[in-house]
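Undergrad: here is a sequence with its predicted model. Questions after.
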Amino acid sequence: MRPDSRRIAVLITDGESQDKVLLPSKNLKHNDIEVYAIGVQGARESELKVIASDNDHVYFLKDFKSLNGIIRNITIDLSKGSNNLGK
């Protein structure tokens, strides 16, 4: 990976985690990995907020068909962030 590139993870889930999410989430953030959390139907919003880098990176959808509706928002967010590299 290029040193100046953004490191991004996107989690898409439709249920509650069977594992503990706090420590792995902290590790990702500690390693400068920007995390987006997308929950569908049965996902727990509180877990998504723990996993995501911040609340602007949390999406909650009623079904998987709704993913198309947020792709533009995520793409815009990712392109904005890439302009801030090295600043």
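TA: That came through, no problem. Because the structure is a prediction, the values reported are computed rather than measured.

Undergrad: could you use CA atoms for every contact and neighbour count after this?
TA: Noted.

Undergrad: what's near enough to touch the one residue sitting closest to the centre of the chain?
TA: Taking C-alpha atoms, centre = their mean as the criterion, Tyr36 is the residue nearest the geometric centre of the chain, at 0.6 Å. Contacts for Tyr36 (C-alpha atoms under 8 Å, 6 or more residues apart in numbering) come out as Ile8, Ala9, Val10, Leu11, Ile51, Ala52, Ser53, His57, Val58.

Undergrad: same thing with Leu28?
TA: Glu34, Val35.

Undergrad: now Ser82, nearest residue through space, not along the chain?
TA: Setting aside the residues directly before and after it, Ser82 is nearest to Arg6 in space (C-alpha to C-alpha, 6 or more residues apart in numbering), at 7.0 Å.

Undergrad: let's bring in a second model and compare:
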Amino acid sequence: MRADSKKIAVLITDGKSTDDVILPSQKVKDAGIEIFAIGVKDANKEQLSYIASDPEEIHMYSVSDFSSLLDIADFLTINICKSSNSLAL
């Protein structure tokens, strides 16, 4: 990874993790990586909330099925592009 680039991760899940999500998610965020979390169908919204960066309004999404990912693609792309164009600190 380039030192001067913004770090962004996009997680797509359709279930509930059996592993701890809080500590690993926080470590990723502490490393300066911005996380967008997308839940499909029966994804656990509480876990998505822990995983996603703040504010959740632009970092957390839920869709009813995988084909519905197309419904959020434009909004997600805009938010990722806006984020990548901001200054990496």
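TA: The structure has been received and is ready for your questions. None of these values were measured; they are calculated from a predicted model.

Undergrad: hmm, back to that, from the contacts of Tyr36 of structure 1, which is closest to Ile74 of structure 1?
TA: His57 (8.4 Å; C-alpha to C-alpha).

Undergrad: and that closest one, how many neighbours?
TA: If you count neighbours by other C-alpha atoms under 10 Å, His57 of structure 1 ends up with 18.

Undergrad: now the one 4 residues further on
TA: Neighbourhood size, Leu61 of structure 1 [other C-alpha under 10 Å]: 17.

Undergrad: likewise Val10 of structure 1?
TA: Here the count is done by other C-alpha under 10 Å, and Val10 of structure 1 has 12 residues near it.

Undergrad: now it, what's its secondary structure?
TA: With DSSP: H, G, I helix; E, B strand; the rest coil as the basis, Val10 of structure 1 sits in strand.

Undergrad: got the contact list for it?
TA: Contacts of Val10 of structure 1 by C-alpha under 8 Å, 6+ apart are Val35, Tyr36, Ala37, Ile38.

Undergrad: for those residues, which ones persist in structure 2?
TA: For the contacts of Val10 of structure 1, the aligned pairs still in contact in structure 2 (both residues aligned by TM-score structural alignment, their matches' C-alpha atoms under 8 Å) are Val35, Tyr36, Ala37, Ile38.

Undergrad: in a markdown table: these, plus distance to Asp19 of structure 1 and secondary structure.
TA: Putting those into a markdown table (distance: C-alpha to C-alpha, whole Å; DSSP: H, G, I helix; E, B strand; the rest coil) gives the following:
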| residue | distance to Asp19 of structure 1 | secondary structure |
| --- | --- | --- |
| Val35 | 17 | strand |
| Tyr36 | 18 | strand |
| Ala37 | 16 | strand |
| Ile38 | 17 | strand |
